[in-house]
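Chemist: Structure for the following, please:
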Amino acid sequence: MAKCIRALRNADVKGGFVFGKDVSLLETNVYKPRNPVGDLGGKPPSQRSILAFFAGSMHGYVRPILLKHWENKDPDMKIFGRLPTSKGNRNYIQYMKTNKYCIRAKGYEVNSPRVVEAITYECVPVIISDNFVPPFFEVLNWESFVDFVLERDIPNLKSILRSIPETRYLELQMGVKKVQHFLWHPKPVKYDMFHMILHSVWYNRLYQITPFN
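Modeler: Got it, this is the predicted structure:
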């Protein structure tokens, strides 16, 4: 294990992730295996009137803090625990399709499928997960389509998001649309998730053979 390239869903710096050797994976829920991108897209930016959305089970220490500060506290912050079950997960998906920012707060692990879900529905991801190593960081500028917020700044989350200029939000939202190519497909297509993972493995193998200066 010390010598192999590990492809890790939970790419946690404190959990032993090794830069230059290990590969970070994007965690994904595939709801429709025959057509994973059939529900791609969402409302245009001009029709996304709600600032932020989160819903999920309460595990780990970050999510309870998020709900303590923001659940039912502000109409611009749609922050919930687990949503009631609906056919096809429609309630959850509709929130993602109609909100500006989708919060990805870590649970037991630093990673979660919410980043891919937000990209799928064109909602700008907000990652609250210290020590998380973003997948494909070797080639992708994550700050062009994601906003990162430190765990300690959860009490200031609304003011942080409100302080982002509209021009910056539109750039992030456009960035989200640009990276929609790295989703899963029934058969791999160029630059999709399958090929990006292979590229990360190849890149790290090359790094081990010939370290870059």
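Chemist: from here on, contacts and neighbour counts on C-alpha atoms
Modeler: Will do.
Chemist: Check this protein for its longest strand and report it.
Modeler: Across the chain, the longest stretch assigned as strand under DSSP state E is strand 99-105.
Chemist: For that strand, name the packing helices and strands.
Modeler: strand 50-54, helix 62-70, helix 114-120, strand 124-128 (3 or more C-alpha pairs under 8 Å, 6 or more residues apart in numbering; DSSP states H and E).
Chemist: any chance of those in CSV, with mean neighbour count too?
Modeler: Shown next, in CSV, are the helices and strands packed on strand 99-105 (neighbours: other C-alpha atoms under 10 Å):
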stretch, mean neighbour count
strand 50-54, 22
helix 62-70, 18
helix 114-120, 25
strand 124-128, 26
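Chemist: Go through those and name the closest to residue 205.
Modeler: When the helices and strands packed on strand 99-105 are compared by C-alpha to C-alpha, helix 114-120 sits nearest residue 205, at 25.6 Å.
Chemist: Next, the structure of the following sequence, for comparison with the previous one:
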Amino acid sequence: MVDQLVAFLLRQPEWIKSDGKDHIIVAHHPKSLLYVRKKLGLARFVLADFGRYGAKTANSDKDVIAPYQHVVNSISTNNSSPFEQRPPLAYFQGAIYRKDVRGAIRQELFYLLKDEKDVHFTFGSAQRSGVRQASRGMGTSRFCLNIAGDTPLSNCLFDAIVNHCVPVIISDNIELPYEDVLDYSEL
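Modeler: Predicted coordinates:
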């Protein structure tokens, strides 16, 4: 179906007129239109990150990185413990074993940190009570680890921010949403 959609789009006079340069394609999920994006590369994309694309397909000169929607519940400032009173030093709950090569860092960090005092590093998912556990864990920890997995960035960054947990980004080649106007060091 995706191939048919792309073939249809590439035949349209509006596309042909500009070779797609004046089109905007929302492909926010990291796997959206993944294997056909090269064919659409001159269009402007709204993406979650640049992690899976070459510079000719996706780049900061023409595309927009929009933040992931955060998953865990936000805590209010009134319910947030002061930084110094948060007992866990670092928090990570998520998929430890990832398909992509970038995910290997999660495994290495798990083996290094799993037995450390004041570090919560465990497998977790959005299934069952995983979101509630992550909300509680992030909301009571000082630092939240945002570790590259299948892509350089994940929604854990935004989950940490809304829970007043200092995000620690462990990732290469990261392009943060709206970083040209937001000073992430101030968060």
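Chemist: Post the TM-score for the overlay when you can.
Modeler: The TM-score (TM-score structural alignment, normalised by the length of the second structure) is 0.65; 139 aligned residues with a C-alpha RMSD of 2.5 Å.
Chemist: ok, back up a step: dump the helices and strands packed on strand 99-105 of the first structure to a markdown table, plus distance to residue 79 of the first structure.
Modeler: Converted to a markdown table, those look like this (distance: least, C-alpha to C-alpha, whole Å):
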| stretch | distance to residue 79 of the first structure |
| --- | --- |
| strand 50-54 | 5 |
| helix 62-70 | 6 |
| helix 114-120 | 14 |
| strand 124-128 | 13 |
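Chemist: Quick one: closest of these to residue 84 of the first structure.
Modeler: When these are compared for distance to residue 84 of the first structure using C-alpha to C-alpha, the nearest one is strand 50-54, at 13.5 Å.
Chemist: Where does that closest one end up in the second structure?
Modeler: Residues 88-92 of the second structure are where strand 50-54 of the first structure aligns, with TM-score structural alignment as the criterion.
Chemist: Likewise for stretch 100-114 of the first structure?
Modeler: Residues 142-156 of the second structure are matched to stretch 100-114 of the first structure when aligned by TM-score structural alignment.
Chemist: Endpoint to endpoint, the matching stretch covers what distance?
Modeler: By C-alpha to C-alpha, to the nearest Å, the extent of stretch 142-156 of the second structure from end to end equals 14 Å.
Chemist: biggest helix in the first structure, by residue count?
Modeler: Criterion DSSP state H: the longest helix present in the first structure is helix 193-209.
Chemist: what span of the second structure lines up against that one?
Modeler: Against the second structure, helix 193-209 of the first structure falls on no residues (TM-score structural alignment).
Chemist: Kindly report the same for stretch 173-184 of the first structure.
Modeler: Per the alignment by TM-score structural alignment, stretch 173-184 of the first structure matches no residues in the second structure.
Chemist: can you pull the contacts of the residue minimising distance to the centre of the second structure?
Modeler: Geometric centre of the second structure, nearest residue: residue 154, 2.2 Å, by C-alpha atoms, centre = their mean. Remark: with contacts taken as C-alpha atoms under 8 Å, 6 or more residues apart in numbering, residue 154 of the second structure is in contact with 68, 146-148.
Chemist: Is it in a helix, a strand, or coil?
Modeler: Secondary structure assignment for residue 154 of the second structure (DSSP: H, G, I helix; E, B strand; the rest coil): coil.
Chemist: the helices in the second structure, which residues?
Modeler: For the second structure, helices defined by DSSP H occupy the ranges 2-11, 13-18, 104-113, 130-139, 156-162.
Chemist: of all these, which lies closest to residue 182 of the second structure?
Modeler: Counting by C-alpha to C-alpha, residue 182 of the second structure lies closest to helix 156-162 out of the helices of the second structure; the figure is 13.2 Å.
Chemist: Can you name every helix or strand that the closest one contacts?
Modeler: Helix 156-162 of the second structure makes packing contacts with helix 130-139, strand 143-147, strand 166-170 when contacts are defined by 3+ C-alpha pairs under 8 Å, 6+ apart.
Chemist: Comparing the ones you listed, which stretch has the densest surroundings?
Modeler: Burial among these, expressed as mean neighbours by mean count of other C-alpha atoms under 10 Å, is greatest for strand 143-147, which shows a mean of 25.
Chemist: Mean per-residue distance, that one versus the first structure.
Modeler: Comparison of strand 143-147 of the second structure with the first structure after fitting gives an average deviation of 0.3 Å (mean C-alpha distance after the TM-score superposition for the first structure).
Chemist: Run through who's touching that strand.
Modeler: The contact list for strand 143-147 of the second structure (C-alpha under 8 Å, 6+ apart) reads 89-92, 105-106, 138, 153-154, 156-157, 160, 165-171.
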